[in-house]
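**Student:** next come a sequence and a model predicted from it.
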Amino acid sequence: MSDRFDLVIIGSGPGGYVAAIRAAQLGQKVAIVERERLGGICLNWGCIPTKALLRSAEIKHYLDHAASYGLSAEGVGFDLVAVTQRSRRVAAQLNAGVAHLMKKNRVTVVEGEAALAGPTSVKVGERRLEAANVIVATGARARELPHLKADGVRIWTYRHAMVPPAMPTRLLVIGSGAIGIEFASFYADLGAQVTVVEMMDRILPVEDEEISAFMAKAFGKRGLRLLTSASVEALVADAEGVTATIGGRAERFSHAIIAIGIVPNTEGLGLEALGVAMDRGHIATDSFGRTSVAGLWAIGDVTGPPWLAHKASHEGVVAAEAIAGHAHAHPMDRSNIPGCTYSRPQVASVGLTEAQAREAGYAVRVGRFQAIGNGKAIALGEPEGLVKTVFDAETGALLGAHMAGAEVTELIQGFAIARQCEATHETLAATIFPHPTLSEMMHEAVLDAEGRVLHL
C-alpha cells in the first residue's frame, strides 16, 4: 500500500507537528508519523508536564511560607500521586489538542515505527508513504552510561522522575543542566534532601558564570548540596536505596536521577544506507534544515544542541517554508535562541555570555541589576534575583542577556526581541518600561551598563 504526499514528517514533537501545520497552511499535502503519542517527548514527558509538577511544588513552597504574607496555612501536606496525576492530565489535554490541530489542518496521522526506504520514501509497517520531501523530527532520549543505568525503581531518568513510584528522602541528581536542576528544585520543595553532582566546575555550566554563582548561592540557602568538579564512578541500587561512589567515597541515597544529557533518536531510520552526513551523532543540516541528501530534511533535537522545544518549532517553520518555496523563508539563527530553566529561582538567557563575548574579541560593556532594588519583586516576596546585560562597547549592540529570579522565563523574550530587532543600548535605555513590574529590572540592567542605574 502506497500513498503520495507533498511532505512526510517522522515524529510529532514540537518540531514535527509545528512543521506539519505550517506546511499545511502553505498548501502542502502532509502526513506525520508517530510511534508513541502526538506531541512527542516535550508535550507528554518533558516541557509541559514538568512545569505542572514544578507549579505544584511552587504552591507548596508559598503555603509553607504563608506567614510571611500575613496568612496562615498550617500542616500543609501533599499527595505525590495526585501531584503526578495532575501533571499527566495536563499532558493528556495537550495531546488531544495536537490531535485536534492535525485534524483541523488536514494532516494525515500515521501511527507506527517509521524507516526511510529512500530519501523521499517512508515505510511504516506494510504501508509506504511517498513524498517530494521528508523531514526527520525524531527527537532524542535520556543519555545513560554503562555504569549509570536507570532501573525505574531506585535509579531514574526524567521519565521515571515524573511518575515516581515513591517520594525520595535523600535524592542524588547526576548532572546540573536544566533537567537536573528542575528536578532537584522540585523534589527539594517537596522535602527531599537533595545532592547535585556536576562534572564541570559550576552548576548550569552553559549559563553565564555570574548566573551560575547566583544559583549556587540560592540553592545553598534552600539546603541543596552541590558537588561540582565531581563525578559518580559507580551507582548500585538495592531494595533499600542506592549506593553512589562519588570521588572514591561511597554514599547512600534513597533514589537517584540520571540527567547527563540526551542521545538523538537516529537508530533504525536507515540514515546510514542513504549516506546522510552526521555531526557527532546528530544529523548535520544547513540553516534551513536540509541534510546532505536531496529531499531529506531534519529538525529539532535530532540535529543537535541546543535541545530546546522552541528551537525545534522554529526550525519546523523554517524547513516547511523553505520546502514550500515561501517568499519570506529565512535561515535559522541559533545565536538568538532563549534558554530557560524553570527551577526556583528561574533562569533565562539569550545570546552570548560575558566570557563568550570577550573570547569572540568584543570590547564589552556589562550592566547588572539585583531584584532587591525592584518594587514589584519586593511586593511579591521575591527579592532575590539578578539581571545581567552584555553590550558591544563600540556599537551598542546587545550581545547577550542573562537572568535569574522570579518569572524571568517570561521576561527573557523582551531581550530576544531586542536582539532580533537589532536594538542598541541607546534604544533600550530610551524605552519606557511599565511600573511596577519585574521588567523594570531589565531596564535598570541596561542603564547600569553606562553607570546610569537608578534604583541601586
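**Tutor:** On my side now, so go ahead.
**Student:** only C-alpha atoms for contact and neighbour calcs from this point on.
**Tutor:** Will do.
**Student:** quick one, helices of the stretch 51-200 of the chain?
**Tutor:** Under the criterion DSSP state H, counting those that start in this stretch, helices of the stretch 51-200 of the chain are mapped to 80-104, 158-162, 178-189.
**Student:** deepest in the core, which of the ones you listed is it.
**Tutor:** With neighbours taken as mean count of other C-alpha atoms under 10 Å, the helices of the stretch 51-200 of the chain reach their highest mean count in helix 178-189, at a mean of 23.
**Student:** counting by contacts, list what that one packs against.
**Tutor:** Judged by 3 or more C-alpha pairs under 8 Å, 6 or more residues apart in numbering; DSSP states H and E, the packing partners of helix 178-189 are helix 47-64, strand 170-174, strand 193-197, strand 339-341.
**Student:** residues in contact with that helix?
**Tutor:** Residues outside helix 178-189 that contact it (C-alpha atoms under 8 Å, 6 or more residues apart in numbering): 53-54, 57-58, 60-61, 158, 161, 168, 173-175, 194-196, 204, 222, 224, 257-260, 340-344.
**Student:** take a look at this one as well, against the first:
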Amino acid sequence: MHDKYDVLIIGGGPGGYVAAIRAGQLGLRTALVEKQHLGGICLNWGCIPTKALLHGAEVAHSIAHANQLGFSVGEVSFNLQKLVQFSRTVSQQLTGGVEYLLKKNGVRVIDGTARLCGKGQVTVSDARGEKHEYRADHVILATGARPRALPGITPDGEYIWTYFEALQPERLPKSLLVIGSGAIGVEFASLYNDLGCKVTLVEQAPQILPVEDTEVSAAVRKSFERRGIQVHTQTLVTQAQVTDTGVCCTLKNASAEQFLEVERVLLAVGVQPNIEDLGLEALEVGLDRGFIKTDAACRTNVFGLYAIGDVAGPPCLAHKASHEGVICVETLAGLAGTAPLDHDYVPGCTYARPQVASLGLTEATARARGRAIKIGKFALQGNGKALASGETEGFVKTIFDAETGELLGAHMVGAQVTEQIQGLGIARHLEATHESLLSVVFAHPTLSEAMHESILAASGKALHQ
C-alpha cells in the first residue's frame, strides 16, 4: 500500500517549502520531503544568517566612526561567538515559522532522503535506513545546490572553508583569502574586513561581481581597496597548501606568479546542483550544464516531474526559487493567468558595504542586444538624506530603451539600495515608461530621490547635478 499525494516535493528550501504552502492553499494533498533542515541553505546557512552577521559588521563600522557624529567611544570589546549565536538564533526562529506554516496549510513533512524510482514514484530512506514508498501525480524537485570546489583546492572545514565554516568560525582569523567575487565572496570579504581581518579577494574574471554592470563593479572595487581589502582580478589561485601556520597560496595572472600566506581560505566560486542519487538517469531527465532543464512552467521533459530553484539553474537566488515554486504549483493546478518568470528581471542584491542592487540588463548587455539606449546616473553625494546620514558613497544608474521608453536596467550602489530596487521592479512589472516615471513624486528627504534624479538624468533633466 503506497501513500498517494497530488503533489510531492523533494527539498524544503525557499523553493520547496513555498511550493508546498501554495499547494496546500489550493487544496492539493501535499507532502514535502526534507533530509536535513526546513528552510534549506537560505534560512540555515545562507541568506538569513549572513545578513545577521553583516548587521554586526555594520555596528562595528558605526562604532569605529562614531566620533564623526560627536560620540566618544571608549575601549570596545567584541565577542565573536555571541554574534555567531545571534545569527543562529535568527535562523532557528525562521525555520520554526516555516514548520508552523506547513502544518497550518495541511502539508505533511516527511523526514528522509528521497529518490525517484519511476514516474510519480518516490522512495524515502529515513534516519534508520528504512525505506518508504510514495506516489504522486506531480513531483517537484527542489534539491538546491552546494558550494563548488576548485581542482586541487578541497575544503577541509578547518583551514579551507566554504560558507558553512565562514558562518560559524571558532575565532576571527587575522588574514583571509576569499576566492571568488560573486555576491557570496564579496559579502564575506566585506564582513570579515569590518570585523578586523586582513582580507584578500581574488577573481578569475576581469571584474569583481562579474554579473553586475561594469560601473557598479568598479565602484565596489574602489571602495574595497580604500578600506584596505586587496583585490586581484584576472587571477587564478592555482594552489592552496595547508601549513603549520595557515595556508600558503599561489596566485597567478597573465604576467606574474606570487605567493600569499593566510590563516584561512574561503572558497566562494559558485555552486553546483544537487542532482546526485535522485534517480534522474533512469528517467532520462534532461540536463543543461549539470542543472535540470525546464520550460517556463518549471516542467522537465518527464511528464509529471518538475524542477525549481537552484537545481533548475541560475540565477541561484532564494526569491527566484520561491517565485518558481508558486508558478509551478499554480500551473499544475490549472490556475488561469499564471505568468512565466522573466529571468532577466529577477532582482539581485549584495549586502556588502556598500550594498549593490540590480535589475534587468547591464549597459553592456543592452548594447550587445542591439538596443538603442539612454542612460541616467546620479551620485549619492548630491542626495540630502545620504549627506545627513554620512552615507554618500554610491550612485543610481538607469537604462531605458531610447525609442519606447522601456526600463531595461537599474543598477544601484550605496546604503540601503537593496531596500529600494523593488520600486523600479514594480515599475518594470507595470510597464511604466521613462516618460511616466519622470512625473512620479518622490518623498524628500529620502535616499530614493536618487532614483528619480537618475531617471531625470536620462533625459538631461536632472535637477541636482
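**Tutor:** Yep, that arrived. Predicted model, so just to flag it, every value in this text is computed and none were measured.
**Student:** give me the neighbour count for residue 105 of the second structure.
**Tutor:** Number of residues near residue 105 of the second structure (other C-alpha atoms under 10 Å) recorded here: 18.
**Student:** and for residue 197 of the first structure?
**Tutor:** Neighbourhood size, residue 197 of the first structure [other C-alpha under 10 Å]: 24.
**Student:** next one: residue 272 of the second structure
**Tutor:** When neighbours are defined as other C-alpha under 10 Å, residue 272 of the second structure has 19 of them.
**Student:** am I right that it is in a strand?
**Tutor:** Yes. According to DSSP: H, G, I helix; E, B strand; the rest coil, residue 272 of the second structure belongs to a strand.
**Student:** before we move on, back to that, pull out the buried residues from the contacts of helix 178-189 of the first structure.
**Tutor:** The neighbour-count test (16 or more other C-alpha atoms under 10 Å) marks 53-54, 57-58, 60-61, 158, 161, 168, 173-175, 194-196, 204, 224, 257-260, 340-344 as buried among those.
**Student:** separation between the residue nearest the centre of the first structure and residue 88 of the first structure?
**Tutor:** Against the mean C-alpha coordinate of the first structure, by C-alpha atoms, centre = their mean, the closest residue is residue 308 at 4.5 Å. The gap separating residue 308 of the first structure from residue 88 of the first structure is 21 Å, by C-alpha to C-alpha, to the nearest Å.
**Student:** and residue 348 of the first structure, by the same measure?
**Tutor:** From residue 348 of the first structure across to residue 88 of the first structure, the span is 26 Å (C-alpha to C-alpha).
**Student:** name the helix or strand for residue 424 of the second structure, please.
**Tutor:** Secondary structure assigned from DSSP states H and E places residue 424 of the second structure in helix 421-429.
**Student:** superpose on the first structure and give me the mean offset of that helix.
**Tutor:** By mean C-alpha distance after the TM-score superposition for the first structure, the fitted helix 421-429 of the second structure averages 0.8 Å away from its aligned residues in the first structure.
**Student:** buried set for that helix?
**Tutor:** The neighbour-count check on helix 421-429 of the second structure (16+ other C-alpha under 10 Å) flags 421, 424-425, 427-428 as buried.
**Student:** what's that helix packed up against?
**Tutor:** Contacts defined by 3+ C-alpha pairs under 8 Å, 6+ apart place helix 421-429 of the second structure against strand 356-360, strand 407-413.
**Student:** how far is the very next helix or strand once past the shortest one from where the chain is centred?
**Tutor:** Heading C-terminal from strand 356-360 of the second structure, the first helix or strand you meet, by DSSP H and E, is helix 363-368. Using C-alpha atoms, centre = their mean, to the nearest Å, the distance from the centre of helix 363-368 of the second structure to the centre of the chain it belongs to is 23 Å.
**Student:** whereabouts in the first structure does helix 363-368 of the second structure align?
**Tutor:** Matched against the first structure by TM-score structural alignment, helix 363-368 of the second structure falls on residues 354-359.
**Student:** which parts of that stretch are buried?
**Tutor:** Buried residues in stretch 354-359 of the first structure, counting neighbours by 16+ other C-alpha under 10 Å, are found at 354, 357.
**Student:** give me the contacts around that stretch.
**Tutor:** With contacts defined as C-alpha under 8 Å, 6+ apart, stretch 354-359 of the first structure is touched by 208, 364, 366, 390, 399-400.
**Student:** again with stretch 349-361 of the second structure
**Tutor:** 51, 54, 183-184, 186-188, 190-191, 212, 216, 220, 223, 344-348, 393-394, 408-418, 421, 424-425.
**Student:** before we move on, what about stretch 297-304 of the second structure?
**Tutor:** Under C-alpha under 8 Å, 6+ apart, the answer for stretch 297-304 of the second structure is 119-120, 137-139, 283-286, 292-294, 305-308, 324, 327-328, 331, 340.
**Student:** the residues you listed in strands, which ones?
**Tutor:** Judged by DSSP state E, the contacts of stretch 297-304 of the second structure include 137-139, 292, 305-307 as members of strands.
**Student:** between these, which is nearest residue 446 of the second structure?
**Tutor:** Within these, the smallest distance to residue 446 of the second structure is 40.8 Å, found for residue 307 (C-alpha to C-alpha).
**Student:** what's the match for the closest one in the first structure?
**Tutor:** Alignment note (TM-score structural alignment): residue 307 of the second structure maps to residue 298 of the first structure.
**Student:** surely its match and residue 133 touch.
**Tutor:** No. Counting by C-alpha atoms under 8 Å, residue 298 of the first structure stays clear of residue 133, with 10.7 Å between them.
**Student:** more neighbours, the two?
**Tutor:** Neighbour count, other C-alpha under 10 Å: between residue 298 of the first structure and residue 133, residue 298 has more, with 30 against 21.
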